[in-house]
Structures are given as C-alpha cells and as structure tokens.
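*Asks:* structure, please.
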Amino acid sequence: MSDTGTHTVHRRLRTVLAVALAATVTTTVGVAGPAWAHGGPARPGVVALPDGFQPEGIAADGRYAYLGSRATGAIYRADLIDGTGELISPATGTPSLGLKVDRRGRLFVSGGTAGDARVVDTRTGGVLATYRLGAAPTFVNDVVLTDRAAYFTDSYRPVLYRLPLGRHGGLPPAEAVTTIPLTGAFQQVDGVINLNGIATTPDGSGLIVVQSNTGSLFRVDPATGATTTVDVPGQTFTTGDGLLRDGRTLYVVRNRLNQVAVVTLNRAGTVGTLAKTITDPNFDVPTTVARSLGRLYLPNARFTTPPTPATPYTVVAVRP
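*Replies:* Predicted structure coming up:
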C-alpha cells in the first residue's frame, strides 16, 4: 500500500475513533438521574430508605452511611455505592437523632426526648454503652466527636453534655458524663428548639453550635461554656439543623427551607462569610449532612409530610 493510501486509512480510523469517543461521552453525561461515575460504577444520587423509617441523623464512613430513626430508634446502614442497605440495630422505642461514627467503628447516638446517648458497634449492631445525659424536659439532639470527648447538644436546655474518652478512645463509666452550662451571648428561649447542630472550630480549640429558632451561630469554649456569636455579616440561619465542618468550610443545613448554607470560617471559628447556598429538587426537609466519597449526603426527614408505615424516605447526594 502506498504512503498516500496509508495516510487515508489512518485519517479514516481517527475519524471513526473520534465519533465513537464523542458518543461514549454523550452517553455518560446523559445518564438519567443525578449519578456520578469517577473511575468506578455510577453512584446513585438518591438512596432509598425503608418505608416509614423517619430518618433524622446521618453519619458516614467510606461507602456506608448510618441513619437513625426518630420514630423507633433503629439504625439503618445504607451502601452509598449500590444503594442497598439493612437494619443493623433494632428499634429501641426511643429516638435516634444526631449521629457520629469514629475510626473504631463506633456510632455515637443522640437520644432526643429519652435524654440519653448510646454507643453502637457498627459491625455487630450491639450497644456498647448507654449514658444518661439530661432529665426532662430534655431533647438530646446532636453530637460531635473530638480526640478526647463526645459533646452533645440539648435543644430544651442551655447546656452541652461532655462524654470524656479515655486512652485509645476508651469509653468511660456512666458517672464520667459532665454537664456544661452555657454563658455569654447564647440566650435560651423556652418552648422551642434552641441548640441543634454542633461542630468543632477549624483550629480545634472550640465548638460551634446553631440556635435553630434565632438562626445564630455561636462559638463555645468547651472548658468553660462561655459563648460568643460567630459573626457572619448579613446572615442568619433560622431553621438551622445539622452542622458539618470540612476544613474551614461549615455546612449549615436549613431543614424546612431545603437549603444548605456554605460558610467559610476563620481558623478560630469566630468570623465567617457566606460562600454559597446549595439546593436540590430532591430535598424534602433535609435535617443534617455527612460527607463521603466526595459528596454530601442528606436524609430527607419530610417533617411536612404526615408519616405512615408506607411513607417513603430517601438520602440525597449533592456536590459540595
């Protein structure tokens, strides 16, 4: 074959390959529904939960998310890769609200109106420990973990609860739990949800909480309970629910507004600016947020939908 013929064949091959590549790209981008595939199988943008589950809290570890039922206290593990899942801890008859999972595979669970917290083994579903935190009226709402302690909010009382962790994360005896009264800028309002989500500051020296009814963010000194308002000029975060900090970025879930406010903090967590607001058509009163696999995952609590045993519930994935 002459050089001219060879070049013609090569040009034709390149044309065929370019057309095939374009078709492949078009097919990938055009996948129905919000799914992403980055070097692996497409991950679902919406993960179904059991009908009637009534989720509120979420924690994530790798491909798995853990969700608690505010109705029964059961814990469900969802596979974020293939969308399957199973109950790993049975109903307790009391709520399971805010959740956090540590690197030892232990799930710290806020007990809502039960006024308690429990620690669940994510591998077996067994309860490792239970702690009495608050007396009625109480609503133990959310939890954050540090290297030395777990801190819980109470929406009906102006306090935090501290569960100290021992060497290598050892769980303490029941009497080790302490109550931290809050002082300073934070002011409790009776009869409504006050403190809700909780996170650590970027420098690790303090805690950040959101007051749902006023929309204010507060920095808390965990050693003294002293609070100061986090200055986010021109912004309040009413209906603020779960918090998640990633570096200097704080995600504030605003449940009934179907929004996530994205706030950039300084290192001390005393000042912030609103960077953007995340919305999604699949949101239906999301309560809190976890990050995994490069995505944010939010459970739809559907507070505005009357719950029945057949009511569907989902977890929605969005880009950070």
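*Asks:* could you use CA atoms for every contact and neighbour count after this?
*Replies:* Noted.
*Asks:* what's near enough to touch the nearest residue to Thr124 once chain neighbours are set aside?
*Replies:* Take Thr124 and drop its neighbours on the chain: the residue closest to it by C-alpha to C-alpha, 6 or more residues apart in numbering is Ile88, 7.1 Å away. Contact analysis of Ile88 by C-alpha atoms under 8 Å, 6 or more residues apart in numbering lists 74-77, 122, 124-125.
*Asks:* ok, 7 Å please
*Replies:* 75-77, 125 (C-alpha atoms under 7 Å, 6 or more residues apart in numbering).
*Asks:* tell me the one among the residues you listed nearest to Gly294.
*Replies:* Nearest to Gly294, judged by C-alpha to C-alpha, of the contacts of Ile88 is Arg77 at 18.6 Å.
*Asks:* once you drop chain neighbours, what's closest to that closest one?
*Replies:* Excluding the flanking residues, the one nearest Arg77 by C-alpha to C-alpha, 6+ apart is Tyr66, at 4.6 Å.
*Asks:* what about the one you found, neighbour count?
*Replies:* Tyr66 has 24 neighbours, counted by other C-alpha atoms under 10 Å.
*Asks:* thought it was touching Ile58?
*Replies:* Yes - between Tyr66 and Ile58 there is a contact under C-alpha atoms under 7 Å: 5.5 Å.
*Asks:* now do the SS call for Arg245.
*Replies:* Following DSSP: H, G, I helix; E, B strand; the rest coil, we place Arg245 in the strand state.
*Asks:* from Gly234, how far out is it?
*Replies:* Going from Arg245 to Gly234 by C-alpha to C-alpha, to the nearest Å gives 21 Å.
*Asks:* Val119 now?
*Replies:* 39 Å.
*Asks:* more neighbours: those two, which one.
*Replies:* When neighbours are counted by other C-alpha under 10 Å, Val119 and Gly234 differ, and Val119 comes out ahead with 21 against 7.
*Asks:* look at the closest residue to that one other than its chain neighbours and say how many residues are nearby.
*Replies:* Excluding the flanking residues, the one nearest Val119 by C-alpha to C-alpha, 6+ apart is Phe108, at 4.7 Å. By the other C-alpha under 10 Å criterion, the neighbourhood of Phe108 contains 28 residues.
*Asks:* show me where the stretch 151-300 of the chain has helices.
*Replies:* Using DSSP state H, counting those that start in this stretch, no helices are found in the stretch 151-300 of the chain.
*Asks:* the host helix or strand of Val25 packs against which elements?
*Replies:* Per DSSP states H and E, Val25 falls inside helix 3-29. Contact here means 3 or more C-alpha pairs under 7 Å, 6 or more residues apart in numbering; DSSP states H and E; on that basis helix 3-29 packs against no helix or strand.
*Asks:* also this sequence, please, to line up against the first:
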Amino acid sequence: MALAHPTRRHLLTAAAALSATALAGGTAHAAGTPRHPWPERIPLPNGWRPEGIAIGPGPYAYCGSLGQGDLYRIHLPTGRGTVIRTGLGTGHPTVGLKSDRHGRLFLAGGPSGELRTVHARTGEVERIVPVGGTFVNDVVLTPGAAWFTDSFQPRMYRLALDARNAPGQARPVPLGGDWEQGPDFTANGIERTPDGSALLVVNAFAGGGTLMRVDPRTGIARAVDLGGALLPHGDGLLLLGRILYAVQQRQNAIDVFRLDEAGTRGTLITRIEDERLFRIPTTAAAWGDRLYLPNARFDVTPTPDTDYDVVAVDQV
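*Replies:* As a prediction, the model looks like this:
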C-alpha cells in the first residue's frame, strides 16, 4: 500500500556502477553475509501490523500500525525501538508516512480519511485534516505541499505547506487522462519524478499494474513507458537520483528502474529478492547504502502474537 523524500534524498545517492547481470535485467539476490555492522532484521512489537516506513532526521526509522495507528521509532544502529505515540484507535490506522528535516511526520490515515502530522521526537499530534477520503494510502513531500493517494477514488489530496513544512489547507485533485479507476484497490505508492516536475503513482488496475506520471497542476495522468514491465503488486515507491525502487509486495521483491529525468520512461535494471528476509514487504526508506522495508505479512491472519519486523538490504 502503503513516499522525493527530502530526508532521504539529501542523505543518499544511487550507486554509480551496476553489475553486468543487473544491466541485462537480471535478479540481484540480497541473501548472503551482511557487509553492514547494523542489524539487518529489526523486530517490531508482536501484533504491530506495519505498512509504511520513514527515516530521518538522523538514523531513526518510524513505522506506523494498521491496527490502532500507533507509531514506533527505531534506532537503526542498534535496532532498539520504542512506541512514541498511541494511535487514535480502530478505524484510524497509520498507513504510509514520511518525515521531513524539521522533525515532522506526515501520516496517511487509511479508511479514516485523515491526513495527520506528528512531531517525530515527542509523538505529539500537530494536525488532523479530514478530507473525506475512502482510503488515504501513501504520501510524498514536495516543495510547498504533501501529496496523498486515495486507493478507492480517482483523486489525490494536496496538503499545502509553508516554508518550514507546517501544514495548511488540503484540497482534492481529481485524476484524469490515462488514469483508470478499478472496482477496488487502485492507487498506491507515490513519488516525484527525477526532475521534480510531476508525480509518479502506482495504479494497480490499469493495464495489469502501471506506473502513472501525474501533472500536479491538472491531475492528468500518463502511463510511464517501462518497456513492458508491470507493477501488479506495486506498493511503495522510493526514488534515489534516477533510480526508482518499486516494492512488489506479494511477489516478495523490489523492481529497480532507471528513469529519464522527466519520468516519462524507465528501464528495468534488476530485481532484488531475499528469501531469508522478505515476508511481503510493502514500502521502503533508505539510509546510507541500505534500504529498510517493513514486512506486512499480508498472507497471515494477524493476531496479537503475530511477529513483525523491518529488514535491510543493500541498494543497487
């Protein structure tokens, strides 16, 4: 489900060289001896039900809960974590989330139809903005606005931001052009194009799973040419430079594309898989040379004792 991430982008760049296998469109298997001293598997509280993840400021990750909407902060060097916020309860989950350099978290409220902002250090809720959405799924930060997807309606939500990213008014932006709204879950992850001129949104319905480039001024969507590659289980998106990571949740994989600057076309360069670590990952955030992904475990019935975790793999 459950986005240029300013906090990610200023910390990270994509690797300059790719293996011959990757350039040929091969598969990069992440399994092997970890080269990083930090933990590659970080446990979450039992029954947590994660979906989104954000990283920063500093080496701290934040995971929301699909259950009660709680927030969990992780110290990446040690893997230790703590609950910083008890959520608003059933019907008010935390789905996608992003953090900014000012220490503010932006949360997508799923079926509650809420956009929320929270102080990352204290967990204090700053704003709750009801937009009447049927399933507010994911979020990306851009200069002057936070953009949220709605999985069951052909529209996005633009939350205005001031110079310090404090939230203002929100408004819906209808989607048109090539956008096709399915009978159920359609829009998912959201990102910016490499040049920042437009938004990239996963459409799980159109064409069997399509990446759409959306003009933020008009809402007009055009299908991105991915050379025939599809995103039938596309969930979170993460852009580092011109490298786009698309999490294919139920395929237990991350498809990696190199985009042109405008985000109108892309080339599949590799797929990241790891049978040891992936248990239906949903979204990705980055720190250093690693990607961190929460395992949502959508293939099991959640209970209070179900175990969940965040796992780390190397970037391409």
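*Asks:* take the contacts of Ile88 of the first structure and keep only those in strands.
*Replies:* Secondary structure assignment (DSSP state E) places 75-77 from the contacts of Ile88 of the first structure within strands.
*Asks:* regarding Leu67 of the first structure, what is its secondary structure?
*Replies:* Looking at Leu67 of the first structure with three-state DSSP, the answer is strand.
*Asks:* ok, whichever residue in the second structure pairs up with it - contacts?
*Replies:* Under the alignment (TM-score structural alignment), Leu67 of the first structure pairs with Cys63 of the second structure. Cys63 of the second structure is in contact with 50, 52-54, 71-73, counting by C-alpha under 7 Å, 6+ apart.
*Asks:* distance to Ala204 of the second structure and neighbour count added to these, as CSV?
*Replies:* What follows is those, written out as CSV (distance: C-alpha to C-alpha, whole Å; neighbours: other C-alpha atoms under 10 Å):
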residue, distance to Ala204 of the second structure, neighbour count
Pro50, 20, 33
Gly52, 18, 34
Ile53, 20, 28
Ala54, 23, 29
Leu71, 27, 23
Tyr72, 28, 23
Arg73, 30, 24
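*Asks:* what's the closest of these to Ala312 of the second structure?
*Replies:* For the contacts of Cys63 of the second structure, the nearest to Ala312 of the second structure is Ile53 (12.2 Å; C-alpha to C-alpha).
*Asks:* ok, now which ones touch that closest one?
*Replies:* Residues near Ile53 of the second structure by C-alpha under 7 Å, 6+ apart: 61-63, 96-97, 283-285, 294.
*Asks:* isn't Asp305 of the second structure up against Pro45?
*Replies:* No - counting by C-alpha under 7 Å, Asp305 of the second structure does not reach Pro45; the two are 8.9 Å apart.
*Asks:* which helix or which strand is home to the residue nearest to Gly93 of the first structure when sequence neighbours are not counted?
*Replies:* Sequence neighbours aside, Thr72 is the residue nearest to Gly93 of the first structure in space, at 4.9 Å (criterion: C-alpha to C-alpha, 6+ apart). In this structure, Thr72 of the first structure sits in neither a helix nor a strand according to DSSP H and E.
*Asks:* what's the burial count for Thr72 of the first structure?
*Replies:* The number of residues packed near Thr72 of the first structure is 17, by other C-alpha under 10 Å.
*Asks:* that one against Thr92, yeah?
*Replies:* Yes - with contact defined as C-alpha under 7 Å, Thr72 of the first structure reaches Thr92; the gap is 6.1 Å.
*Asks:* distance-wise, check Phe298 of the second structure relative to Pro50 of the second structure.
*Replies:* Applying C-alpha to C-alpha, the value for Phe298 of the second structure to Pro50 of the second structure is 10 Å.
*Asks:* returning to what we had before: ok, now which ones touch the residue nearest to Arg77 of the first structure?
*Replies:* 58-60, 75-78.
*Asks:* what's the distance between it and Val189 of the first structure?
*Replies:* Using C-alpha to C-alpha, we find Tyr66 of the first structure at a distance of 32 Å from Val189 of the first structure.
*Asks:* equivalent analysis for Ala71 of the first structure, please.
*Replies:* On the measure of C-alpha to C-alpha, Ala71 of the first structure and Val189 of the first structure end up 25 Å apart.
*Asks:* cool, Ala42 of the first structure as well?
*Replies:* 46 Å.
*Asks:* higher neighbour count, Ala71 and Val189 of the first structure?
*Replies:* Shown here are Ala71 of the first structure and Val189; by other C-alpha under 10 Å, Ala71 has more neighbours (19 against 16).
*Asks:* what does Arg295 of the second structure align to in the first structure?
*Replies:* Just so we're on the same page, residue 295 of the second structure is Asn rather than Arg. Aligning on TM-score structural alignment places Asn295 of the second structure opposite Asn300 in the first structure.
*Asks:* just checking, that match touches Ala317?
*Replies:* No - contact criterion C-alpha under 7 Å: Asn300 of the first structure and Ala317 do not qualify, at 10.8 Å.
*Asks:* so which of these two has more stuff around it?
*Replies:* Ala317 (28 against 25).
*Asks:* that one contacts Arg295, correct?
*Replies:* Yes - using C-alpha under 7 Å, Ala317 of the first structure is in contact with Arg295, at 6.2 Å.
*Asks:* let me see the contact set for the alignment partner in the first structure of Arg222 of the second structure.
*Replies:* Using TM-score structural alignment, the equivalent of Arg222 of the second structure in the first structure is Thr228. With contact taken as C-alpha under 7 Å, 6+ apart, Thr228 of the first structure is in contact with 184-185, 218-220.
*Asks:* check Leu182 of the first structure too.
*Replies:* 158-159, 225-227 are the contacts of Leu182 of the first structure under C-alpha under 7 Å, 6+ apart.
*Asks:* dump these into TSV; add distance to Gly115 of the first structure and neighbour count as well.
*Replies:* Shown next, in TSV, are the contacts of Leu182 of the first structure (distance: C-alpha to C-alpha, whole Å; neighbours: other C-alpha under 10 Å):
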residue	distance to Gly115 of the first structure	neighbour count
Pro158	14	19
Val159	13	19
Gly225	20	20
Ala226	23	17
Thr227	23	22
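*Asks:* between the residues you listed, which sits nearest Thr84 of the first structure?
*Replies:* For those, the minimum distance to Thr84 of the first structure (C-alpha to C-alpha) is 38.1 Å, reached by Val159.
*Asks:* I appreciate the help and will end here.
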